[in-house]
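Asker: have a look at this fold, sequence not included:
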């Protein structure tokens, strides 16, 4: 049995799409079709029921999938144990991080990690939280770092850092919040134009959940603009277009420069945790090493808001 053909089968069974499988494997779609055909011929079994709309496992395919799952778990475990025999930890580590974590939390930590483990080749890609879970499911990344409050029962989740979201406005004369206003009541959030992250971002999910938990209705917010990048939102708020709710980690420089200011909400603190998300059975030795490193890093730094 050809392992490459078996991998194509395994991914196709998960995603039920030849085009998606080809994309994940970086192959042409006809190549994937040919690999599946060769696998079926070698096993003398039909593995998929094909229709114009879907691809489903046959009973024979279900049996093969069960053992393929065990095979690839063993392959990962074998690689991990062989790597552990080496004097130096090496290999590739692909990380996906949500915007706040990827831009304001991880870069410095990755720099420190690189000093201790120079033989681990790292790649960091920034997505929103929902996109990270999609890439994790496609095995495009080894570790995901998200801000979402959602639970993902198919994955292991580890809270590694506490964060606080704060209502923020610009300090220019065009700011919608008068300079003498130092705090706001919860219901006053609905009186100011607000600039938000796009649906699907962890920050937005946390904000909406906190509002609901405090008897407030997120749909009543006067959202005048949705932007995908934190820097764009900060620039819009600095220019006086509206307020924002953002991680304090993301506005340290602007607070120091005086171009932005926090406005506490009376009686409410928007606390959350940042999470590492991964599949324990698939995590490589470089992934395990980084996960342990980031836990110890923030434990030692006592980096908590």
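Answerer: Yep, that arrived. Please read all numbers here as calculations on a predicted model, not as lab measurements. Residues are numbered from 1 along each chain as shown.

Asker: can we go C-alpha only for contacts and neighbour counts from here?
Answerer: OK.

Asker: where exactly do the helices run in this protein?
Answerer: 3-15, 18-25, 29-43, 59-84, 99-100, 106-116, 129-137, 202-213, 230-238, 252-257, 285-301 (DSSP state H).

Asker: which residue packs closest to residue 159, ignoring adjacent ones?
Answerer: Among residues not flanking residue 159 along the chain, residue 275 sits closest, at 4.4 Å (C-alpha to C-alpha, 6 or more residues apart in numbering).

Asker: same deal with residue 20?
Answerer: Leaving aside its chain neighbours, residue 20 sits nearest to residue 12 (7.9 Å; criterion: C-alpha to C-alpha, 6+ apart).

Asker: just list the residues touching the nearest residue to residue 8 once chain neighbours are set aside, thanks.
Answerer: Ranked by C-alpha to C-alpha, 6+ apart and with sequence neighbours excluded, the top spatial neighbour of residue 8 is residue 32, at 6.6 Å. By C-alpha atoms under 8 Å, 6 or more residues apart in numbering, the contact set of residue 32 is 8, 18, 21-22.

Asker: return the member of those nearest to residue 162.
Answerer: Lowest distance from residue 162 to these (C-alpha to C-alpha) belongs to residue 21, with 36.8 Å.

Asker: any idea how far residue 37 is from the residue nearest to the closest one when sequence neighbours are not counted?
Answerer: Leaving out its chain neighbours, the residue that sits closest to residue 21 by C-alpha to C-alpha, 6+ apart is residue 12, at 5.5 Å. The gap separating residue 12 from residue 37 is 13 Å, by C-alpha to C-alpha, to the nearest Å.

Asker: neighbour count winner among those two?
Answerer: Neighbour count, other C-alpha atoms under 10 Å: between residue 12 and residue 37, residue 12 has more, with 24 against 17.

Asker: count of neighbours near the residue nearest to residue 159?
Answerer: 21.

Asker: pretty sure it contacts residue 156?
Answerer: No. Residue 275 is beyond contact range of residue 156, at 9.7 Å (criterion: C-alpha atoms under 8 Å).

Asker: that older thread, can you say which of the helices of the chain is nearest to residue 244?
Answerer: Among those, the nearest to residue 244 by C-alpha to C-alpha is helix 230-238 (6.9 Å).

Asker: putting a second one here so we can go through both:
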């Protein structure tokens, strides 16, 4: 399926107008119309029908627009996740520490860290120094 054509269709469905979609996307009306015709042919569905000087969605068009809205919302979530992840806002930190730091120092540090990076998961293992070294060495 041509996702570019789906996006064009979605903008038309959202604005209710090929003209407004054309203005928003900086694409000529004939180019948009040609893409939509090709997209309808690809799907073997009629998505739009003329109504006076404008257009209206067919029943199939309403359903495709609803599904497209969900798809583009997920796309936006993926883009936001990638941005956040790249900035260190997501992930998993594993930490091994001896008893004293694990119970008296690290909790305060982690509380501060979690305020800024609430989606970063943390795992703390309390162990002796050789256990901490082993955990680091073998990624446990």
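Answerer: Thanks, I have the structure now. Please read these numbers as outputs of a predicted model, since none were measured by experiment.

Asker: and the helices of structure 1, which is most packed in?
Answerer: With neighbours defined as mean count of other C-alpha atoms under 10 Å, the helices of structure 1 peak in mean count at helix 99-100, which reaches a mean of 24.

Asker: count the neighbours of residue 195 of structure 1 for me.
Answerer: Counted with other C-alpha under 10 Å, residue 195 of structure 1 comes out at 23.

Asker: show me what contacts it?
Answerer: Residues in contact with residue 195 of structure 1 (C-alpha under 8 Å, 6+ apart) are 223-227, 233, 236-237, 242-244.

Asker: try it again with 6 Å
Answerer: 223, 225-226, 244 (C-alpha atoms under 6 Å, 6 or more residues apart in numbering).

Asker: residue 93 of structure 1 now?
Answerer: By C-alpha under 6 Å, 6+ apart, the neighbours of residue 93 of structure 1 are residue 122.

Asker: corresponding residue for it in structure 2?
Answerer: In structure 2, no residue is matched to residue 93 of structure 1 (TM-score structural alignment).

Asker: what about residue 93 of structure 1, distance to residue 206 of structure 1?
Answerer: In this view, residue 93 of structure 1 and residue 206 of structure 1 are 28 Å apart by C-alpha to C-alpha.

Asker: equivalent analysis for residue 46 of structure 1, please.
Answerer: Note on residue 46 of structure 1: its distance to residue 206 of structure 1, by C-alpha to C-alpha, is 46 Å.

Asker: residue 236 of structure 1 now?
Answerer: Distance, residue 236 of structure 1 to residue 206 of structure 1, using C-alpha to C-alpha: 21 Å.

Asker: with residue 272 of structure 1 instead?
Answerer: 7 Å.

Asker: try residue 115 of structure 1
Answerer: From residue 115 of structure 1 to residue 206 of structure 1 the distance is 34 Å (C-alpha to C-alpha).

Asker: check residue 136 of structure 1 too.
Answerer: 21 Å.

Asker: what does residue 291 of structure 1 give?
Answerer: Residue 291 of structure 1 sits 24 Å away from residue 206 of structure 1, going by C-alpha to C-alpha.

Asker: what span of structure 2 is stretch 244-253 of structure 1 aligned with?
Answerer: Matched against structure 2 by TM-score structural alignment, stretch 244-253 of structure 1 finds no partner residues.

Asker: now do the same contact list for the residue located most distally from the centre of structure 1.
Answerer: Distance from the C-alpha centroid of structure 1 peaks at residue 44, with 40.9 Å (C-alpha atoms, centre = their mean). Residue 44 of structure 1 sits next to no residue when contact means C-alpha under 6 Å, 6+ apart.

Asker: that one corresponds to which position in structure 2?
Answerer: By TM-score structural alignment, residue 44 of structure 1 lines up with residue 44.

Asker: setting aside sequence neighbours, what's the nearest residue to residue 126 of structure 1?
Answerer: Computed as C-alpha to C-alpha, 6+ apart, the closest residue to residue 126 of structure 1 that is not its neighbour in sequence is residue 97, at 5.0 Å.

Asker: I'd say that neighbour and residue 123 touch.
Answerer: No. Look at residue 97 of structure 1 against residue 123 with C-alpha atoms under 6 Å: they stay out of range, at 10.6 Å.

Asker: how about residue 85 of structure 2, nearest residue that isn't a chain neighbour?
Answerer: residue 91 (7.0 Å).

Asker: that neighbour in helix, strand or coil?
Answerer: strand (DSSP: H, G, I helix; E, B strand; the rest coil).

Asker: tell me how many other residues crowd it.
Answerer: Residues lying near residue 91 of structure 2 (other C-alpha under 10 Å) number 13.

Asker: cool, and residue 160 of structure 1?
Answerer: Residue 160 of structure 1 has 19 neighbouring residues, counting by other C-alpha under 10 Å.

Asker: any idea how far residue 76 of structure 1 is from the aligned residue in structure 1 for residue 63 of structure 2?
Answerer: Under the alignment (TM-score structural alignment), residue 63 of structure 2 pairs with residue 63 of structure 1. Going from residue 63 of structure 1 to residue 76 of structure 1 by C-alpha to C-alpha gives 21 Å.

Asker: ok, residue 51 of structure 1 next?
Answerer: From residue 51 of structure 1 over to residue 76 of structure 1 (counting by C-alpha to C-alpha), the distance is 33 Å.

Asker: figure out how far stretch 223-234 of structure 1 is from the centre of its chain.
Answerer: Between the centre of stretch 223-234 of structure 1 and the centre of its chain there are 19 Å (C-alpha atoms, centre = their mean, to the nearest Å).

Asker: what span of structure 2 is that stretch aligned with?
Answerer: Going by TM-score structural alignment, stretch 223-234 of structure 1 sits over no part of structure 2.

Asker: for stretch 291-300 of structure 1, same thing?
Answerer: By TM-score structural alignment, stretch 291-300 of structure 1 lines up with nothing in structure 2.
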